[in-house]
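Enquirer: One predicted model, sequence on top.
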Amino acid sequence: MKALVKTTAGPGLELADVPEPTVGPTDVLIEVKQTGICGTDLHIEGWDDWAAGHVTAPLIVGHEFSGVVVQVGQSVTDVAVGDVVSGEGHLVCGRCRNCRAGRRHLCINTRGIGVQLDGAFAEYIAIPSSNVWVHTNPIGFDVAAIFDPFGNAVHTALTFPMLGEDVLVTGAGPIGILAAMVSRHAGARNVAISDLSEPRLELASRLGVSVALDARQHKPQDAYAELGMLEGFDVGLEMSGSPVALRDMIGSMTHGGRIAVLGLPSGEINIDVATVVLNMLTIKGIYGREMFETWYAMSVLLQSGLDISGVITDRFDHTEFEKAFATARSGHGGKVIMSWEK
């Protein structure tokens, strides 16, 4: 089969012929239809310090995907051939304290598809049936392919109650925009979003945010009057990894405000702890998706009318992977997906 492979410890990927994966008794084989490019994939393709420290070549990359089940292991009873599926990219041990308590997203021994294990940028992928999410309601392969990042957004946005709240999202990348959309759908009164990219701010505006702020020209407080806010933001969703964005967010929260942080910074961040203490702010780190409560919430949000298809702005065939990665790396658009359909 064809697959995108990190063949050596260095920049670049290669579209190569590799053996089809084998299927164990508890695994399923999925014919991949669509895949999404994630920031993690950009790190691996570019081979930065993070990639060099976490990835061992050769490796099939990619973890955002949708497809159709074509084979199931002999012990699999809850997934069937023909099911339209997405996959949870974190494989957990099942034996650590958090796994045994039902908190699998906190597994201390987590391994990642496309990072430690062969991934989804291929014609076929085999994964444990326990990591498969079956789409029981009709859903397009393109939207199903971005359930992984959609889950990051849902996990972050629904960490704190949203009904009637004023929300600030810093970072208008695809996941930030998805988080803003989820916040509005969950009942937020206002949702402001900030970024440095004008095209991404325009996309966020088209997809329903209350106000989009160019962070080079505006502070979050500049939105108060336009949104009719008398105090600061109730909920903050930090999606950018920017030290400036987090500091600005802390300074614009109401007393008792709550901040969920998904964005990964490249280094340490200095913050005003006195403001956190005196204003009694809550700051919570978010990683991945709750398995599988977040997945249930994603499906219900779509069934209740949330349309996330607009966040997908660029589509390529997998043979055009170099163009696809360059587009994703530009930081000017929304989600980039690649087709593997024959």
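Expert: On my side now, so go ahead.
Enquirer: Going by C-alpha atoms from here, please, whenever you check contacts or count neighbours.
Expert: OK.
Enquirer: quick one, strands of the stretch 51-200 of the chain?
Expert: For the stretch 51-200 of the chain, the strands defined by DSSP state E, counting those that start in this stretch cover 59-60, 64-72, 84-87, 90-91, 111-112, 124-128, 132-134, 166-170, 190-195.
Enquirer: Deepest-packed of these, please.
Expert: strand 166-170 (a mean of 29; mean count of other Cα atoms under 10 Å).
Enquirer: and that one, how far out from the chain's middle?
Expert: When C-alpha coordinates are averaged (Cα atoms, centre = their mean, to the nearest Å), strand 166-170 and its chain have centres 18 Å apart.
Enquirer: and that strand with strand 190-195, angle?
Expert: 10 degrees (axes from the mean of the first three to the mean of the last three Cα atoms, to 10 degrees).
Enquirer: The strands of the stretch 51-200 of the chain into TSV, with extra columns for distance to Gly12?
Expert: Listed next are the strands of the stretch 51-200 of the chain as TSV, based on distance: least, Cα to Cα, whole Å:
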stretch	distance to Gly12
strand 59-60	12
strand 64-72	19
strand 84-87	25
strand 90-91	24
strand 111-112	20
strand 124-128	21
strand 132-134	29
strand 166-170	30
strand 190-195	28
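Enquirer: Ok, which of those comes nearest Ala52?
Expert: With Cα to Cα, the closest approach to Ala52 among the strands of the stretch 51-200 of the chain belongs to strand 59-60: 12.6 Å.
Enquirer: how distant is the closest one from the center of its chain?
Expert: On Cα atoms, centre = their mean, the centre of strand 59-60 falls 20 Å from that of its chain.
Enquirer: just checking, what packs against it?
Expert: The contact analysis (3 or more Cα pairs under 8 Å, 6 or more residues apart in numbering; DSSP states H and E) places strand 59-60 against strand 2-6.
Enquirer: Following the chain onward from the strand it packs on, which element is next?
Expert: Beyond strand 2-6 on the C-terminal side, the first helix or strand identified by DSSP states H and E is strand 14-17.
Enquirer: Tell me the helix or strand right after that following strand.
Expert: For strand 14-17, the succeeding helix or strand toward the C-terminus, using DSSP H and E, is strand 27-36.
Enquirer: what packs against that following strand?
Expert: Under the contact criterion of 3+ Cα pairs under 8 Å, 6+ apart, strand 27-36 touches strand 64-72, strand 124-128, helix 141-145, strand 335-339.
Enquirer: can you give me the angle it makes with strand 124-128?
Expert: Using the same axes, to 10 degrees: strand 27-36 against strand 124-128 is 120 degrees.
Enquirer: Touching strand 27-36 from outside, list them.
Expert: Contacting residues not belonging to strand 27-36 are listed as 21-23, 62-73, 76, 79, 120-129, 141-142, 145-146, 335-341 [Cα atoms under 8 Å, 6 or more residues apart in numbering].
Enquirer: Next: stretch 189-209.
Expert: Residues outside stretch 189-209 that contact it (Cα under 8 Å, 6+ apart): 163-173, 177, 180-181, 183-184, 210-216, 220, 223, 227, 310-311, 331-334.
Enquirer: same check, this time on stretch 296-308
Expert: By Cα under 8 Å, 6+ apart, stretch 296-308 touches His135, Val143, Phe147, Phe150, Gly151, Val154, Leu178, Met181, Val182, His185.
Enquirer: ok, second structure coming up, stack it against the first:
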Amino acid sequence: MTDTLPKMMKAVVKSQRAPGLELTEWPVPEIGPGEVLVKVRAASICGTDLHIYKWDEWAQNRLKPPFVVGHEIAGDIVRVGEGVTRVGVGDYVSLESHVVCNECFYCRTGREYICENTKILGVDRDGGFAEYVAVPAQNAWKNPRDLPLRIAVIEENFGNAVHTAMAQDVSAKYVLVTGCGPVGIMAIAVAKAAGARRVFATDISEYRLAMARQMGADVTVNVLEEDVVATLLKETCDEGVDVLLEMSGAPSAIDQGFTLLKEGGEVALLGLAPGPFTFDLNQHIVFKGAIVRGIVGRRLWETWYQTRGLLESGAVDLSHVVTHEFALDEFDAAYHIFMSGESGKIMFHL
């Protein structure tokens, strides 16, 4: 099997410092000791991939083309490097995209998710919008054979939602999720599974708000049509919310969320703001005694075990999260649908 691997493969590549991507021939990656080669069965688009496609300010400052795009990946191991014993050829895996050093202060103190030398697939090293991808063996998460591919391909992204929702106790709490993109709607499902009292969700898209309701939101608010603060104060009998899960990065949503937060409330911030903005630190955090956490990636590997538990128990159903499927050579059409806001997760078949 491994002796018949091709030398070249199809891949979606960021080939130059400009908007757009290119489908091209790319060398099949070599692997070294401790690494595995994965034949990609499916990959999905993330918000980071959209930054890369648009070539916005973040992308211009961070990226060094050319490289293969894509970091949400599922497939089968077809080759293993020297010293690899935990996984083997034929294993069906999802991939953790954060490649950590295992040597820095943070890795050595149990905080690998903020490793100071993190290299991200499809950002800092070749990713998985391709027929093959090489990763350290520890980044290959072995799946049960009966796990649907539509779930396996978004397992890593689901981990963002799990990390955000589980960063604080949401049981019996009023929870507000601001931003109902794919991670936001999955966080709603996690909060419900963890026993939230009620979950509220806000967005500007009726399509996404409908998905939020499907994933368990008790009340949804279109911020273009309703006064979010007034509506949710009424829904909570003027209590406000105990927990804010901020997924949008929109300054207005952040301000509304903190305004609704109770004294002593807790906040988990995953959304990325477009840049610096004015924020009332005194009223929103200091005088409220709020607890605020920044969320990066997934806790390695605690979050992955939590995702497995939520999926295997049936506590969270992700079967409706992937709404569109494309062949890899249809990537332009896939990106345009993703940009429209009229989709959940978008999946590539390889």
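Expert: In hand now; what should we look at? Nothing here was measured: the structure is a model prediction, and the numbers come from that model.
Enquirer: burial of Phe258 of structure 2, as a residue count?
Expert: 27 (other Cα atoms under 10 Å).
Enquirer: check which helix or strand covers it.
Expert: Short version, using DSSP H and E: Phe258 of structure 2 is in helix 251-260.
Enquirer: Downstream of that helix, the next helix or strand is which one?
Expert: Following helix 251-260 of structure 2 in sequence, per DSSP H and E, is strand 261-269.
Enquirer: Show the secondary-structure elements that that next one is packed against.
Expert: By 3+ Cα pairs under 8 Å, 6+ apart, strand 261-269 of structure 2 packs against helix 155-166, strand 241-246, strand 291-294.
Enquirer: so where is it in structure 1?
Expert: Counting by TM-score structural alignment, strand 261-269 of structure 2 pairs with residues 253-261 of structure 1.
Enquirer: Stretch 322-337 of structure 2 too?
Expert: So stretch 322-337 of structure 2 sits over residues 312-327 in structure 1, by TM-score structural alignment.
Enquirer: in that stretch, what counts as buried?
Expert: Buried residues in stretch 312-327 of structure 1, counted by 16 or more other Cα atoms under 10 Å: Ile312, Arg315, Phe316, His318, Phe321, Ala324, Phe325, Thr327.
Enquirer: Among those residues, which lie within helices?
Expert: Counted as lying in helices by DSSP state H, out of the buried residues of stretch 312-327 of structure 1, are Phe321, Ala324, Phe325, Thr327.
Enquirer: Format the buried residues of stretch 312-327 of structure 1 as CSV; extra columns: distance to Met249 of structure 1.
Expert: Formatted as CSV, those follow (distance: Cα to Cα, whole Å):
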residue, distance to Met249 of structure 1
Ile312, 27
Arg315, 33
Phe316, 36
His318, 38
Phe321, 36
Ala324, 32
Phe325, 31
Thr327, 29
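Enquirer: what's the closest of those to His54 of structure 1?
Expert: Phe325 (20.0 Å).
Enquirer: thinking that closest one is in contact with Ile37, fair?
Expert: Yes: shown here, Phe325 of structure 1 and Ile37 form a contact pair, counting by Cα atoms under 8 Å, at 7.3 Å.
Enquirer: and the residue nearest in space to the middle of structure 1, what does it touch?
Expert: What sits nearest the mean C-alpha location of structure 1, by Cα atoms, centre = their mean, is Pro149, with 2.1 Å. If you count contacts by Cα under 8 Å, 6+ apart, Pro149 of structure 1 has them with Cys38, Glu64, Ile175.
Enquirer: tell me which of these is nearest to Gly53 of structure 1?
Expert: Checking those one by one against Gly53 of structure 1 (Cα to Cα), the nearest turns out to be Cys38, at 18.0 Å.
Enquirer: Return the residue of structure 2 aligned against that closest one.
Expert: Cys38 of structure 1 maps onto Cys46 in structure 2 when the alignment is built from TM-score structural alignment.
Enquirer: residues near that match, how many?
Expert: 20.
Enquirer: Excluding chain neighbours, what is closest to it?
Expert: Glu72 (7.4 Å; Cα to Cα, 6 or more residues apart in numbering).
Enquirer: Quick one: map the one you found onto structure 1.
Expert: Per TM-score structural alignment, Glu72 of structure 2 is aligned with Glu64.
Enquirer: May I ask you to confirm that Val311 of structure 1 is in contact with Leu178?
Expert: Yes: Val311 of structure 1 sits in contact with Leu178 when judged by Cα under 8 Å, with a separation of 7.3 Å.
Enquirer: Near Val55 of structure 1, how many other residues are there?
Expert: Neighbours of Val55 of structure 1 (other Cα under 10 Å): 18.
Enquirer: Which residues lie in contact with it in this structure?
Expert: Ile44, Val115, Gln116.
Enquirer: isn't there a helix covering the first one?
Expert: Yes: when classified by DSSP: H, G, I helix; E, B strand; the rest coil, Ile44 of structure 1 is found to be part of a helix.
Enquirer: what's the burial count for it?
Expert: Every residue meeting other Cα under 10 Å relative to Ile44 of structure 1 is counted, giving 25.
Enquirer: can I get the helices and strands packed on strand 27-36 of structure 1 in a markdown table with distance to Ile30 of structure 1?
Expert: Formatted as a markdown table, these follow (distance: least, Cα to Cα, whole Å):
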| stretch | distance to Ile30 of structure 1 |
| --- | --- |
| strand 64-72 | 4 |
| strand 124-128 | 5 |
| helix 141-145 | 13 |
| strand 335-339 | 14 |
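Enquirer: Which one, of the ones you listed, ends up nearest to Thr254 of structure 1?
Expert: Nearest of these (Cα to Cα): strand 335-339, 32.0 Å.
Enquirer: other SSEs contacting that closest one?
Expert: strand 27-36, strand 312-317, helix 321-330.
Enquirer: now the ones you listed in JSON lines, with distance to Glu88 of structure 1?
Expert: As requested, these are exported to JSON lines (distance: least, Cα to Cα, whole Å):
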{"stretch": "strand 27-36", "distance to Glu88 of structure 1": "13"}
{"stretch": "strand 312-317", "distance to Glu88 of structure 1": "20"}
{"stretch": "helix 321-330", "distance to Glu88 of structure 1": "22"}
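Enquirer: Quick one: closest of these to Leu264 of structure 1.
Expert: Closest approach to Leu264 of structure 1 among these is made by helix 321-330 (16.4 Å; Cα to Cα).
Enquirer: what's the mean distance for the closest one versus structure 2?
Expert: Helix 321-330 of structure 1, aligned to structure 2 and superposed, deviates on average by 0.8 Å (mean Cα distance after the TM-score superposition for structure 1).
Enquirer: dump the residue contacts of Tyr335 of structure 2.
Expert: Contacts for Tyr335 of structure 2 (Cα under 8 Å, 6+ apart) come out as Ile45, Leu50.
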